[in-house]
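J.: okay, sequence plus prediction incoming.
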Amino acid sequence: MTHNLAQGREQLQQVLLDTAADLTELRDLEAVLQAIVHRTRVLLSTDMAYISLTDFEHGETYIRHAEGVITQAYRTIRQPLGTGVLGQVATGLAPVQSSNYAEDPEIEHLAEIDEIVQGEGVQAVMGVPLTVTGRVIGALLVAERHSRLFSAAEIAAVDSLGRYAAIAIDNSMRFESLTRLVEQLSSRQRRDADELALTTHVLDLDRRLMETVMGTPDAEHLLMIGRSALAVDLAFYDADGSMVAATSGRAPEADAQSYVSVVAAGETLGRVVADRLLSETERTLLERVAVHLALAVLFERAEEDADLRRQSEVVEDIIDGREHSRERIERRLKHWGIRSGEPLLCVAIEVPDQDRRRLLQLLSGLRMRCVLMSSHSGHVCMVTVDTQWEQRVRDLFAARGWTLRAGVEGPFDDPRLIGSGHERAELALHSLDTLQRDGIVHGEQLGLLGVVLGLARRGQTPQSLTAPIDGLIAYDHTHHTDLTNTAYVYLESEGNTALTGELLSVHRNTVRQRLERISTVLGAGWDASPRRLGVHLALRIRDAQVTLDR
């Protein structure tokens, strides 16, 4: 199963790369359309695939290129927007599918279209919209002559392909349009010399930008090309407002007046900003820079995602015990520059789900030496040999204003210990949650608490360890009080009633009253030797169990 999934991802990546290569063939729209349709059909092994272009002026979308279609009527369908699967997809809202088109009550049927579909023998249809910088230009669809429900992964694959397809089609259509314009302008040489020069300039800029994207899609290089065309300093800011790249000279601020949004498939990736107001002509050139920046970001994301998937597979295989051979593990780690016998560190970093992808990107950007990462169980796991990792991670979190909680274990030179090292690092991270503390804690610092946390995670805590506070827990349950937590915070605060009150947000007199009640329930001397150690341990175990159950 894992092999099939990996094979599928590799096939998708190859299709995307092949399609991206066609972006250089901007002179032949038909060749680009044919390649996209063919690869989409091969990717999902469907009976047919086709691309439609949307005509908003007439409120319809029409099939522009198809493969596998038998009837001329189907090949020349013009579908009103909002009707059928094709008409719904072409509105640009979201992917749409139907496993049984003729019987699907959620589709707005048109008798003449239904007749054409029946004549072609189509049963299942699925499509994704094609959008460029927020504009809907058409739809990419696949169809079967038998019933089929396309999976979320298949829809996502076609959607990914559709992003590249949209840019390829848009570039080809722009190129054809500009080429026709050049041919028209050539007959009006002197009167339209300026317009011809601009068009040629745009074509030349597009060519240079595309060559860069297809070679090394580097944002700074693209900005330098834009600067040479516009004679103005440029900067690219991501969606968070952080500068990604800038030309030399005075970098314009993120809120400068002249900017163009960098958008791909409806997602705003950031903005490219100029350091002065631009004319309409200059803005046209800047828009071309923005389009190619979006393409470069998509390429970079695809490469990052593929690399992170490979890293995650290695880490998960070792942690889950699927890799036992030291020689094989070392061979897999060598791909990321980790040599045999190098001391390894295993780090577990807490991160909210919504920030996980961003954190992985930022950690990758730190350029730490020899690092593998995986995201699971509410944290990011990092295996590294970089001795400077801690300061770099601290600086990163401080710069972003994030709270840092991390557990670390190591160093150890046997990669087979990554699994147990991960467990210790995870326990260390959970200890910070348990104690409601921030920072970085090493597994060796846990001591007895580490043992307790480990037992609690496996549900193997001996009942006798919590027996000293059973009466207190029962009292809280019966009287709806908070004596157990008060006792825990009191002992954690070294018996300081003022600090206990501050942590519990109650007055110190309230703390004293609670302590008197605790003494009544547990008996005098519960907070003094020799009983103090047993009570404190029981309270820590209970708090750990509560934390792990959350």
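T.: Yep, it's here.
J.: use CA for all of it now, contacts and neighbours both
T.: Noted.
J.: quick one: the helices in the stretch 151-300 of the chain?
T.: 152-185, 193-215, 219-230, 280-319 (DSSP state H, counting those that start in this stretch).
J.: can you point out the buried residues in the shortest one?
T.: By 16 or more other C-alpha atoms under 10 Å, the buried positions in helix 219-230 come out as 219-227, 229-230.
J.: this is the other structure I want to compare:
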Amino acid sequence: MADGDPAPRTAERLAARLLHLLATEAPPAAFDLLAAEVEACPPGPARDEMFLALGSAGRVRDLLAHRRRREKAALALVESARDLAAMRDVDQVLDAMVRRARQLLGTDATYLALRDPERGDVYMRITLGTLTKAIESIRQPVGTGIGGRVVATGVPFATADYLADARLSRDPHVTDAVIEDGIVSIAGAPLRLGDEVIGVLFVANRYERAFDDAEMDLLCSLADHASIVIGNAELFERAERTAAELRAVNEELAERQRALERASAAHEQMMPLALRRADLGELVESVASMLGGTVAAVGVDGGLLVTSGDGDLPSPLPAPPHDAHAAQPGGTPTCWTVPVRAGDETFGHLVLVTDEVPSDADVRTFERAAQTAALMLLIEQQVGAAEHQVRGELIDDLLAAREPDWAALTRRARSSGALDLRVAHTVVVAAATGVTRARLLRAANEYVGVRGGLGTEHDGRVVMVLPRQDPDAVARSVASELERLAGGVVTAGVAGPADSAAEIRARHREAQRCLRLLVALGRHGQGACPTDLGMLGVILDGTTQQQVRALLGRTVDPVRRYDDTHHALLLDTLDAWFAAGQNPRAAARTLQVHPNTVYQRLDRIDLVLGHRRWREGEGAVTMQLGLQLHRLTAEIPLEELVPATGT
């Protein structure tokens, strides 16, 4: 061995230590200590060989470290692929990738930013390792900073000093956030969906660091995996949305099919009811069974006609809906109504009470039930109208101005069953205001429908002939009953009893005259017999036209002629004076004149009549009767008010 070379045993010992350091993957400081020991050895070939061995060991150490990093990166990518295959929650997978990028690249912070499709800028989706809120709220325009640059170019980018890098165009707000968080070096890789860049995966440090190619390749691989996660999430979301839409369409189609089946079943149940002229109660019962609730039919007057079901109806019953075609909620969410109409004809409405809001199909069935009810009632009305027409012709012939053939009329009455001339009848003549005559006639037919008899229209008035009815009892109630059924103000004249067809004819004229007297006296909305008209009715019942003219000639006619000739107001003064209880001052207030004017007019009446007997006792009664007859004859010709025969 040459002079100055280390002892063989020393060289072997140093070589063994070098191998041990390589085998145990010792830190760089241990190799530095060994190099110092070799440096201290005497110069010579052995020492040079040791230096060569140290250099080779360094290269081996670097190669092993690089291999370890590659293995670690490969393992991370495998774990990322496993995460992709597992397809857990998207946010969880992205969080795991951000965390893995930070661990693999050994950075202080990691971010994942996405491009906002509406605003077009880049915003932070996930941050890890940040110290301030400013970084988390960054929104960066495309083209500025690292994120904006990567999104704009689609090329990864890294800088060892963000603030000093001249290649970057920085946004002041982003720069302030970077400074506040202490970030110095940053690297970013694009997230792609096809050819579109949708975001950036960042790693960052708070010191200067140059990222090598291997680190950038790893960052790009993780970014590609994150892109797959986001893309798959969108695909799954789109698939789920499509599946949900398909399920909704299928459910809608199934519901429509069920609705068609229910509608068909409802049609099959309801139409036969109308065709065989079932009553309204059967229809209501059938509808309640189909819809599983309580159903009621309500008349045009708001009264309950029929009901079916175990539920309670609201009180008061809901009013009919304004919409003629669609059922509407009334009062509560579970109470529905639908009108019963045929053209312009209204028969009332149906009410449905259920535990739940009806489905559209149930609403359609409910509306179809109302249409069926209208059809049933219309058929019933038409049949009744035909029957009433036959009976009405009999009444028209009986009441015609020309006296009928009594034998032929009696045979027709017996064969049709319209009139039983073996019993006494009461005759009613009615008129109404606020309602059509047709509506009053329907009300009259409904009235006689539960009492027997006939209802028809004759000479512009509604006439009813009622068997076995007390005229006085009918007079007390008929006007209010017809008003309830028709809806208008009804006035009715009543006469009877009539024991034969000829008597019915006579009582009709009596009832007609009674009606005209009620109207002339302003007693609208009342029903009355002649005896109910007080003294005036008794007098008219037993007087003649000549007697009425004579009475008017002694009382009213002279005063009326004086008024016509002198343009005076003596008749008005007479009316006001009697109405005020023969008190001149009260009459003056009514006439709005001075009391002396009333005294003067009364004295003038004395002169016109030639006496003062008209002021007191029997004379006052006669004068008041004359005034009433004067008002009546102004409305009703005397020939109609008092028949020429005096009856």
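T.: Arrived safely, thanks for sending. Predicted, not measured: the structure shown is a model, and the values here were computed from it.
J.: returning to what we had before: could you redo the helices of the stretch 151-300 of structure 1 as CSV and give each row distance to residue 330 of structure 1?
T.: Shown next, in CSV, are the helices of the stretch 151-300 of structure 1 (distance: least, C-alpha to C-alpha, whole Å):
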stretch, distance to residue 330 of structure 1
helix 152-185, 32
helix 193-215, 32
helix 219-230, 35
helix 280-319, 11
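J.: looking at those, which is closest to residue 494 of structure 1?
T.: Checking the helices of the stretch 151-300 of structure 1 against residue 494 of structure 1 by C-alpha to C-alpha gives helix 280-319 as the closest, at 38.1 Å.
J.: just to revisit the earlier point, how about the helices of the stretch 151-300 of structure 1, which one is nearest residue 49 of structure 1?
T.: Residue 49 of structure 1 lies closest to helix 152-185 among the helices of the stretch 151-300 of structure 1, at 10.8 Å (C-alpha to C-alpha).
J.: which residue numbers in structure 2 does that closest one align to?
T.: Aligned by TM-score structural alignment, helix 152-185 of structure 1 corresponds to no residues of structure 2.
J.: got the buried residues for that helix?
T.: The neighbour-count check on helix 152-185 of structure 1 (16+ other C-alpha under 10 Å) flags 154-155, 157-176, 178-179, 182, 185 as buried.
J.: with stretch 431-441 of structure 1 instead?
T.: Per 16+ other C-alpha under 10 Å, stretch 431-441 of structure 1 contains these buried residues: 431-434, 440-441.
J.: for residue 537 of structure 1, state which of the buried residues of helix 219-230 of structure 1 is nearest.
T.: For those, the nearest to residue 537 of structure 1 is residue 219 (55.5 Å; C-alpha to C-alpha).
J.: now the aligned residue in structure 2 for that closest one, nearest residue through space, not along the chain?
T.: When structure 2 is aligned by TM-score structural alignment, residue 219 of structure 1 is paired with residue 280. Nearest residue to residue 280 of structure 2 in three dimensions, chain neighbours excluded: residue 373, at 6.8 Å (C-alpha to C-alpha, 6 or more residues apart in numbering).
J.: show me what the one you found lines up with in structure 1.
T.: Aligned partner of residue 373 of structure 2 by TM-score structural alignment: residue 293.
J.: residue contacts, that match?
T.: 219, 222, 262 (C-alpha atoms under 8 Å, 6 or more residues apart in numbering).
J.: how far away is it from residue 198 of structure 1?
T.: Applying C-alpha to C-alpha, to the nearest Å, the value for residue 293 of structure 1 to residue 198 of structure 1 is 21 Å.
J.: now the strands: where do they sit in the stretch 101-250 of structure 2?
T.: 109-115, 122-128, 139-140, 157-159, 185-193, 196-205 (DSSP state E, counting those that start in this stretch).
J.: any chance of JSON lines for those, columns distance to residue 357 of structure 2?
T.: Formatted as JSON lines, these follow (distance: least, C-alpha to C-alpha, whole Å):
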{"stretch": "strand 109-115", "distance to residue 357 of structure 2": "46"}
{"stretch": "strand 122-128", "distance to residue 357 of structure 2": "45"}
{"stretch": "strand 139-140", "distance to residue 357 of structure 2": "49"}
{"stretch": "strand 157-159", "distance to residue 357 of structure 2": "62"}
{"stretch": "strand 185-193", "distance to residue 357 of structure 2": "48"}
{"stretch": "strand 196-205", "distance to residue 357 of structure 2": "48"}
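J.: figure out which of these is closest to residue 312 of structure 2.
T.: Per C-alpha to C-alpha, nearest to residue 312 of structure 2 of these: strand 122-128, 58.7 Å.
J.: according to the alignment, the closest one goes to what range in structure 1?
T.: Aligned by TM-score structural alignment, strand 122-128 of structure 2 falls on no residue of structure 1.
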